[in-house]
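In: Predicted coordinates and the sequence they were generated for:
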Amino acid sequence: MSDSSAAEEIAAGYAFTGPALDLGALLWDGTCLPERQIRIPLAMLNRHGLVAGATGTGKTKTLQLIAEQLSANGVPVFLADIKGDVSGISAPGAAGEKVAARAKEVAQEWVPTGFPSEFYSLGGIGPGIPVRATVTSFGPVLLSKVLQLNQTQEQSLGLIFHYADSKGLELVDLKDLRAVVAFLVSDRGKPELKGIGGLSTVTAGVILRALTAFEQQGAAEFFGEPEFDTSEFLRTAADGRGVVSVLELPEVQDKPQLFSTFLMWMLADLFNDLPEVGDLDRPKLVFFFDEAHLLFNGASKPFLESITQTVRLIRSKGVGVFFVTQTPKDVPSDVLAQLGNRVQHALRAFTPDDAKALKATVKTFPHSEYDLEELLTRLGTGEAVVTVLSETGAPTPVAATRLRAPQSLMGPVDAAALDAAVKGSLLYPRYAEAVDRESAYEKISAEQAAAEQAAEAAAAAAEAEKQAKAAAKGAPKPAPSLAEQVVGSGLFRSLARSVGTQLGREISRSIFGTARRRR
């Protein structure tokens, strides 16, 4: 096949009839062909994707480019801003020689444009509307991943959640969970789990120590109320463009286990709440999962199975998920198999491990007219190898692509502008202030205090009765003593048996262990 016919065949694979996002122009034999555009069908964005490449190759700009066009087509977008350089999507880009040259190369009509954006932060750490979750909603599976518990400890944590759910003990924040764990290994609490395996003091100690270390890292801020409603991510602006939700994470980038797991909670929460919609002409939301390798590092087999199932099934609810990472090897094969759209930036081959990763990456692509092993090492910044799903669901030919330039600001907005955007949001008053209402900690503390008072009263009454008997031997048998009345009362038996009996019914939980709620 001649060079020109090969290029024509590749370009023909991207000539879609329906709405599509423009990624850039075809690269062939070192030449950019602006008349041959590489695109991705809008309807296929819920078939998930992968944006990969070495550091500095342009992954962030690629997801910014895709997010802009999704917003312009009325599709809401979620972006995790790990390094703090995505906030510029809210402001028009800055014109310059480099931008003009790139636009000319790829036949792009570049117009500086800002897009409607909301900025969030985990628990209010850093700039953004605070995003919080209750411990009950977060669930035992995700929390075990954050606390780095082993399988036995994870099962025990699941038992603790089961008990709290069935007894109506709401785990709003970490002190609630600590209170329930401490109660279940106390003399009064041990009988509660005896019939279903119990909780060893050793395992409880591990969990409590992990919670303490977790709190010392500042994690207490992330759990509490008001709990964030993830349906806020599905909004569109008054002009019909999709709102870009940017989660600002620079302040917590040294806590990768936390923010990567929190992102998974957001995705699982959306999965729980959204109805089945089948195939749509455009997604309801596209969710970009940056630094995806952090989610999978050290993950247990059940955790990975839950991720795979969520990714597989959330497509039918109209949500697309793009994982952003360095190499496809960072993503487990079962998850990678669900990612139909691929944008692969340059890879390095400086070490034997790099070379091995390069070969493995090449094997994940369809048959190509390119020598991918060579091509992937010499792509420039802002260039990538692309293959997507066509409108019929078949993979398109592999295309080396010079990508378009984002129209929004390629860098962060200044701190004052970001703060003004956050505090000017209609959502800010709803979520800004934390609320600490009565939950498991307060209920257990109150019940424990009542039990102690009852025990003290019983002891005092018994002593008084003993003295009375000594002073009045032979007197008629008195009525039941106060101690007997207290110890025999239903209240005391209830306190001795459980702190939460009949307070509520068990919460239904999803495949990820997150609480299923009606909003």
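Out: Received, thanks. What you see is a predicted model, and the numbers here were worked out from it, not measured in a lab. Residues are numbered from 1 along each chain as shown.
In: make it CA atoms for all contacts and neighbour counts henceforth
Out: Will do.
In: Next up, the contacts around the nearest residue to K284 once chain neighbours are set aside.
Out: Closest residue to K284 apart from its sequence neighbours, by Cα to Cα, 6 or more residues apart in numbering: G318 at 5.0 Å. Taking Cα atoms under 8 Å, 6 or more residues apart in numbering as the criterion, G318 is in contact with 46, 276-280, 282-285.
In: Structure two is appended below for comparative analysis:
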Amino acid sequence: MTKVVDLEAGTLILGGGGEGYRSPQKLLLKYANRHGLIAGATGTGKTVTLQTLAESFSLAGVPVFLADIKGDLAGLSQKGGGDAKLEASFQSRAETIGIEMDYQNFPVTYWDIWGEKGHPVRTTPADIGPLLLSRMMGLSDVQEGVLNIAFRVADEEGLALLDLKDLQSMLVWIGQNAKELSLKYGNVSTASVGAIQRSLLVLENEGGNSLFGEPALELADLIRTDASGKGMINILSAERLMNAPTLYATFLLWLMSELFEQLPEVGDPDKPKIAFFFDEAHLLFNGASPALIGKIEQVARLIRSKGVSVWFITQNPADVPESILGQLGNRIQHALRAFTAKDQKALRLAAENYRPNPAFDTAEAIQHVGTGEAVTSLLEAKGVPGIVERSLVRPPFARMGVISDTERAAIMQASPMALKYGKAVDRESAFELLAKRAEAAAEEARAAKEQAEAQKAAKSGRQAGGQAGDDDLWSMPGEYNQGRRYQPNTKAEPKPRATRASDSIATTFGKSLARQLGTKSGQALVRGVLGSLFRGR
């Protein structure tokens, strides 16, 4: 019997067969970073193929990241076997292929954006960046420009964008200061800001608040091996995530981009640094703009030199754009059903993508292979596409299917990732800093308003005081009434004429002087109040 993984030869056995099959079918680890495709109709065995590939990569010391769409890949953490009937079937197939059956479990780390079935996995808007974020939200060029301005201003102002509310508050601030920002960065339309906010609201409703935050996922925590040298299998729980396709595609595409940007160039290594499986790949391409497809094509073309093996899993090869399909050198095609004319056309196109085998008709084989069988084409020496072959997929070594909550909890508690990512951190960032600025501005406005009201009250009081003094002068008893008519004091004792004249002159002089002083004092008070107001402006 042959071992599934032969590190000396640098091969993984995917399957094989008896008569009419090439046995065994081997994937060269050296060319695994030329990427791959697993396709086939529902129920034809794609998930089992994904599991066996993940097991093989792990045995070769290659870490794996995959999305568990239905929950039935969680069993990779548990040893297979235990069912006599299933064991007999697996043993028979293993003997047909010519491999040694070795039931075992694998090192697994469970992840979940909501933190329910795995450790919380988070990233930040700053890590994703405006380009990828705008393309994933389907923003127009103008809206993308405004989002770029928001990120640029945040950098210049020292406002960290760490979660969704940071980005939303930053856009509010951009809209409020659009006139000033337009002079430096170009037109900032409030309509564009509103459109971006609506797209962020959709993302938030799908679970964006859970995805965006800290502590952010570090790639080094995905690229790990255990004490025995097996590659860590990172399983993202995607049962709930599949109901939020935008969020699902955003996260996985960000992860690919991070691998591309952070990993160093290694050329063609003896084996990949990490294998990345993108299940339900059609969700990424449905309605994708040409710019986004171009971005994915660029990543798929260049990331191989970083030692990353990317595998797309979908029902029909036609779900993947041709520009990207051409980058996938290793292909495992399960059965396709051709019930309609459109299906038949898709079947013929799928068959044309393989190097023909004179022993059988490729389109006929794709239509009639059974469950657990596949038509395969794997890269050979010098990266040449291999001739298409029919193959039995090898049986998995770990458990197939779901695991209990108790088993999952035990794996999570034993993981070092529980302590690192278990608790969310909300440190001071754009939302808090902008809130402080707004509060300070409001306090300053209140203080200015109170000062103005106090000055106005003082001015009114002083003017009222000046008018009262004048009225008192004109209404002195025994001299004048309010109509300024002379009223002799009839109650007073009569005085000599000279004395009365002297008193009249002194009184008249005093009143004249008092009026002049009162008028000048009033004018000085008015100038003082107005002067302080103008100086305060």
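Out: Cool, got the structure. None of these values were measured; they are calculated from a predicted model.
In: could the contacts of G318 of structure 1 be laid out in CSV, adding secondary structure, neighbour count and distance to P140 of structure 1?
Out: Listed next are the contacts of G318 of structure 1 as CSV, based on DSSP: H, G, I helix; E, B strand; the rest coil; neighbours: other Cα atoms under 10 Å; distance: Cα to Cα, whole Å:
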residue, secondary structure, neighbour count, distance to P140 of structure 1
N46, helix, 28, 28
E276, coil, 13, 26
V277, coil, 12, 29
G278, coil, 10, 30
D279, coil, 15, 32
L280, coil, 16, 33
R282, coil, 22, 34
P283, coil, 24, 30
K284, coil, 23, 28
L285, strand, 27, 26
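In: now the end-to-end length of stretch 171-189 of structure 1.
Out: End-to-end distance of stretch 171-189 of structure 1 (Cα to Cα, to the nearest Å): 17 Å.
In: ugh, wrong one, I meant stretch 312-319 of structure 2
Out: Per Cα to Cα, stretch 312-319 of structure 2 runs 10 Å from first to last residue.
In: mind checking what the residue nearest to K284 of structure 1 lines up with in structure 2?
Out: The alignment partner of G318 of structure 1 in structure 2, by TM-score structural alignment, is G307.
In: Also A107 of structure 1?
Out: Under TM-score structural alignment, A107 of structure 1 pairs with G98 in structure 2.
In: hmm, back to that, between the contacts of G318 of structure 1, which sits nearest D85 of structure 1?
Out: L285 (21.5 Å; Cα to Cα).
In: got a list of what that closest one touches?
Out: Contacts of L285 of structure 1 by Cα under 8 Å, 6+ apart are 75-78, 233-234, 318-320.
In: What about those residues, which are in strands?
Out: 77-78, 319-320 (DSSP state E).
In: Let's have those residues in TSV, adding distance to P116 of structure 1 and neighbour count.
Out: Listed next are those as TSV, based on distance: Cα to Cα, whole Å; neighbours: other Cα atoms under 10 Å:
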residue	distance to P116 of structure 1	neighbour count
V77	10	28
F78	12	21
V319	19	27
G320	20	24
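In: Where in structure 2 does stretch 335-346 of structure 1 fall?
Out: Using TM-score structural alignment, stretch 335-346 of structure 1 pairs with 324-335 in structure 2.
In: Not counting that stretch itself, show me its contacts.
Out: Contacts for stretch 324-335 of structure 2 (Cα under 8 Å, 6+ apart): 32, 34-41, 44-46, 296-297, 300-301, 311, 317, 366-379, 385.
In: what about 7 Å?
Out: 34-41, 44, 297, 300-301, 366-370, 373-379, 385 (Cα atoms under 7 Å, 6 or more residues apart in numbering).
In: would you say D22 of structure 1 is within a strand?
Out: Yes. Under DSSP: H, G, I helix; E, B strand; the rest coil, D22 of structure 1 sits within a strand.
In: Quick one: map it onto structure 2.
Out: So, by TM-score structural alignment, D22 of structure 1 is matched to I13.
In: next one: P302 of structure 1
Out: Match for P302 of structure 1 (TM-score structural alignment): A291.
In: Relative to L131 of structure 2, how far out is its match?
Out: Distance from A291 of structure 2 to L131 of structure 2, by Cα to Cα: 10 Å.
In: Nice, that's everything, thank you.
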